[in-house]
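Trainee: Fold the stuff below for me.
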Amino acid sequence: MIKIYHNNRCRKSREGLEIIENSGKEFEIVSYLDNPPTIEELNQLIKLLGITPIELVRTNESIWKEKYKNVKLSDDEIIELMAINPKLIERPIVVNDGKAVVGRPPEKIKSIL
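Mentor: Here you go, the predicted model:
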């Protein structure tokens, strides 16, 4: 089943959800700000995405700019920060059949549907 890590306040995330809804396929919405992914889930998502942890961070978020922008952090520390501060996680993330994409732009989601 398709899973979307979604933030309804984000336009790109809403556009991504619309693409999934229009696919007619069954899906699950994870409101990740209310139910943050665990460190293990984040590690799995990063692996599926084929990226480094810093590539999943929203580096323009004020919390990142104010506290971490010029701090040297390990991959594990970055993942821990995202688990504690899910607002730092790039969105939307869509997982389907062992593949994942960050839906930026939202059209990238179509590649795994």
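Trainee: hey, let's count contacts and neighbours off CA atoms from now on
Mentor: Will do.
Trainee: For the lengthiest helix in the chain, name the packing helices and strands.
Mentor: Using DSSP state H, we find that the single longest helix of the chain is helix 11-23. The helices and strands touching helix 11-23, judged by 3 or more CA pairs under 8 Å, 6 or more residues apart in numbering; DSSP states H and E, are strand 2-6.
Trainee: this one next, for a side-by-side:
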Amino acid sequence: MPVPERLEQFAARHARTDPAPPTDPRVPLESAGGRNRRRVNGGPMEIWINPECSKCQSALTILDAEQADYTVRYYLEQPPTVEELNEVLAHLELEPWDIARLGEPLAGQLGLATWPREAADRDRWTAALAENPVLIQRPIITADDTASIARSPEAVHAALRRNDNDPTPSN
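Mentor: Coordinates of the predicted model:
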């Protein structure tokens, strides 16, 4: 299938139709207006994406192919809070500098590469990521008490396996 046709199909599957953004990042699509989040199969997983990112597009394609239940969060338009970032970082078992996109022009403008990477600097890093979500590595898949940076097909499949092994009953 030619690339333009695949991109059109991707855009059609993940299009946002309502211009009103939700006020609460955890509100399901049905009550949030759907602009910054899109529920697919009503699922417990959430994937933070930039729709322009090829890694995000690939991750969504895999989730769709596996008929996964997930919610899309357009995290550039609806940035995670510092608290959400801290929760995801705890699940990832990483520090904020580990998920920073240091190659972004904004990272260079802020001088992120030169910032100290010590426990005392963690809040500064987390605040910078929350204020500038373009600096957050993507895509990130979250589910209950797990999180994955899903840049490769293997990472997406691993996130699906972890979610499948969740003993929590679904409704």
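Trainee: Just give the TM-score of the two.
Mentor: TM-score for the superposed chains, counting by TM-score structural alignment, normalised by the length of the first structure: 0.93, backed by 113 aligned residues with a CA RMSD of 1.3 Å.
Trainee: Give me the mean deviation of the longest helix of the first structure from the second structure.
Mentor: Helix 11-23 of the first structure differs from its equivalent in the second structure by a mean of 0.9 Å after superposition (mean CA distance after the TM-score superposition for the first structure).
Trainee: The residue mapped onto Glu21 of the first structure from the second structure: neighbour count?
Mentor: Using TM-score structural alignment, the equivalent of Glu21 of the first structure in the second structure is Asp64. Residues near Asp64 of the second structure, counting by other CA atoms under 10 Å, number 15.
Trainee: same check, this time on the one 5 residues further on
Mentor: By the measure other CA under 10 Å, the count of residues near Asp69 of the second structure is 17.
Trainee: and it, how far is that from Met45 of the second structure?
Mentor: Per CA to CA, to the nearest Å, Asp69 of the second structure is found 6 Å from Met45 of the second structure.
Trainee: still on that earlier bit, buried ones in the longest helix of the first structure, by neighbour count?
Mentor: For helix 11-23 of the first structure, the neighbour count (16 or more other CA atoms under 10 Å) marks Lys12, Ser13, Arg14, Glu15, Gly16, Leu17, Ile19, Ile20 as buried.
Trainee: Okay, strands next: where are they in the first structure?
Mentor: Here the first structure has its strands, by DSSP state E, at 2-6, 27-31, 93-96, 99-102.
Trainee: nearest to Thr52 of the first structure, of those strands?
Mentor: Across those, Thr52 of the first structure has its closest neighbour in strand 99-102 (12.8 Å, CA to CA).
Trainee: Done for today, thanks.
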